[in-house]
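Trainee: Fold the following.
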Amino acid sequence: MSVELDQSGPRPTEAEQERNFARVGAVNDEMKAQGIWVFAGGLLPYDSATVVRVQDGTTTMTDGPFAETKEQLAGFWVIEVPDLDAALGWAEKCAEACEAPIEVRPFDGLA
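Mentor: A predicted model of the protein is given here:
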């Protein structure tokens, strides 16, 4: 599950961030207690990104995201649940906790 953040809008206040961190922490604790937690993490804002491309044997590195869009990947959870319905239930809890859209996508196998 990935967190989508519209970074074109105003940044949350410190109080809003603290409230969301507490709510996300509670959901994380619930996931761990139920044994579905694998990994989670937040990401720094998109302007901290470096994009690495290799084309025709030449490597280029540029600042910022590849796609110019206002919605950016802000963080993610990796969970192990039995089916899509269970994943969507957790996505609902996560969306409410962090007040951001959550995209649910299964792995294409595990490496």
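
Trainee: contacts, neighbours, all on C-alpha from now
Mentor: Will do.

Trainee: Three-state assignment for residue 107, please.
Mentor: coil (DSSP: H, G, I helix; E, B strand; the rest coil).

Trainee: What are the buried residues along the helix of greatest length in the chain?
Mentor: Assignment by DSSP state H gives helix 14-34 as the longest helix of the chain. By 16 or more other Cα atoms under 10 Å, the buried positions in helix 14-34 come out as 20, 23, 24, 27, 28, 31.

Trainee: Could you also give me the structure for this second sequence? I'd like to compare it with the first:
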Amino acid sequence: MTQYLVAIHHPDDYDPFVAEDAAMDRDIDALNAEMQAAGATIFVGGLKPVASAKSLRANGEIVVTDGPYTEVKEHVGGFWVLEAANLDEALVWGRKAAIACRAPVEVRAFH
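Mentor: Take a look at the predicted model:
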């Protein structure tokens, strides 16, 4: 079985306290339970807002700066690492994640 990253993307100004309601929480909890029951879950995690990120660059020395590495309008807000038989199976989980999280999702296999 291959491992896949299923990543949720949020806009930079995403505020989970405003955007996430009880219905969304229930949908995500139900999806997590379904993934666990199927034996697909390796790891799952939500990330703090992108403003809390620190970026490190090696330019002869390590330079630490506030904020994300790249300046984009969206960022990864949370993710699952799942085990799936193939990409089609991983995409089924990705579709369910997009519905539960009400956000764009990226599905990508690990090497």
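
Trainee: hang on, the earlier thing: tell me which other helices or strands the longest helix of structure 1 touches.
Mentor: When contacts are defined as 3 or more Cα pairs under 8 Å, 6 or more residues apart in numbering; DSSP states H and E, helix 14-34 of structure 1 packs onto helix 84-98.

Trainee: just checking, next helix/strand downstream of the helix it packs on?
Mentor: Per DSSP states H and E, the first helix or strand lying C-terminal to helix 84-98 of structure 1 is strand 102-103.

Trainee: Where in structure 2 does that following strand fall?
Mentor: The aligned range for strand 102-103 of structure 1 in structure 2 is 105-106, by TM-score structural alignment.

Trainee: to the chain's geometric centre, what's the distance from the matching stretch?
Mentor: 8 Å (Cα atoms, centre = their mean, to the nearest Å).

Trainee: The alignment partner in structure 1 of residue 76 of structure 2: helix or strand, and which one exactly?
Mentor: Under the alignment (TM-score structural alignment), residue 76 of structure 2 maps onto residue 73 of structure 1. If you go by DSSP H and E, residue 73 of structure 1 is part of strand 71-79.

Trainee: quick one: that strand to structure 2 mean distance?
Mentor: Its matched residues in structure 2 lie on average 0.4 Å from strand 71-79 of structure 1 after superposition (mean Cα distance after the TM-score superposition for structure 1).

Trainee: quick one: that strand to helix 84-98, angle?
Mentor: Computed by axes from the mean of the first three to the mean of the last three Cα atoms, to 10 degrees, the angle separating strand 71-79 of structure 1 from helix 84-98 equals 120 degrees.
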